[in-house]
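Trainee: Here is my input; please provide its structure:
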Amino acid sequence: MGEISIKINIADRIYPLKISMEEEEVVRRAAKLINDRIKELQDKYAVKDKQDLLSMCVLHYATLSLNAEKKAVHADTDVAEKVEELDSILNDFFNKA
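Mentor: Sure, this is the predicted structure:
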C-alpha cells in the first residue's frame, strides 16, 4: 500500500510524518506510550523540562528493548541446544537400528 501523511504529537510538539498505511497504528500507539510515560515521569519526579523527560523516556524504552533482545537471544540459545540434543538422540536411535 502507499504512504500517508500523519501528524504525531509527542511532548506537546507536532511531528509530521510520511509512513506506510500498515505502520500507522503502530506509530500512533508508540506515540501514545511515549506521552503516557512522559506524564508518569513528570508526575513522579516533578520534572518540567520536556527534554529531560524525553531523555528519561528514551532510556526507559531502550532498556526494555535491550532486555527483550537479551531474553530473545537466550531463548534462541535454549532452542538451539534442545534441537542439538534431539538430533543427537535421533542419530543414536537410527544408528542402532
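Trainee: For the rest of this, base every contact and every neighbour count on C-alpha atoms.
Mentor: OK.
Trainee: residue nearest the centroid of this structure?
Mentor: residue 65 (5.1 Å; C-alpha atoms, centre = their mean).
Trainee: Please tell me how far that one sits from residue 92.
Mentor: Residue 65 sits at a distance of 41 Å from residue 92 (criterion: C-alpha to C-alpha, to the nearest Å).
Trainee: one more, for comparison:
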Amino acid sequence: MSNKLKINVVIAGRTYPLSVNNTKEEEGMRKAANAINKLISMYEQNYAVSDKQDVLAMSALQFASKLEILSLQKSDNKKEEIQKLNELTNLVKTHLE
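Mentor: Below is the predicted model:
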C-alpha cells in the first residue's frame, strides 16, 4: 500500500498533479512552485517577455545557477576546512615531536 500524498501545484497557470512522500515534501513542492510563480511574474513585469516558455527558461536558469553557485561555495569551503585541518595537524605534530 502506497502512502504517497496526491497534490496539485500550479506553475505558470498550469496545474501539475504530483505524488509526494510526506507533508515536508508537500511543503517543499508548494514553496518551490510559489517561488517559480513569483519569479515568472517578476520577469513578465520587468522585461518585454510575451512567451511563457521564455520566462520558464529564465526561471529555470535562475534557480539552477543559484544551486550551482551554492555547490561551488560549499566545495571551496570544504577545501579551506581541509587546509586548516592539515595546518592544525602539522602544528600539533610539530609540538609533539
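Trainee: From residue 39 of structure 2, how far out is the equivalent of the residue nearest to the centre of structure 1 over in structure 2?
Mentor: Aligned counterpart of residue 65 of structure 1 in structure 2: residue 67 (TM-score structural alignment). Plainly put, residue 67 of structure 2 is 16 Å away from residue 39 of structure 2 if you go by C-alpha to C-alpha.
Trainee: same deal with residue 97 of structure 2?
Mentor: Residue 97 of structure 2 sits 59 Å away from residue 39 of structure 2, going by C-alpha to C-alpha.
Trainee: In terms of neighbours, single out the busier of these two.
Mentor: Between residue 97 of structure 2 and residue 39, residue 39 has the larger neighbour count (other C-alpha atoms under 10 Å), namely 19 against 5.
Trainee: Does that one touch residue 59 like I think?
Mentor: Yes: counting by C-alpha atoms under 8 Å, residue 39 of structure 2 does reach residue 59; the two are 6.3 Å apart.
Trainee: what's the longest helix in structure 2?
Mentor: Ranked by number of residues, the top helix in structure 2 under DSSP state H is helix 52-96.
Trainee: check contacts around the aligned partner of residue 76 of structure 2 in structure 1.
Mentor: Using TM-score structural alignment, the partner of residue 76 of structure 2 in structure 1 is residue 74. If you count contacts by C-alpha atoms under 8 Å, 6 or more residues apart in numbering, residue 74 of structure 1 has none.
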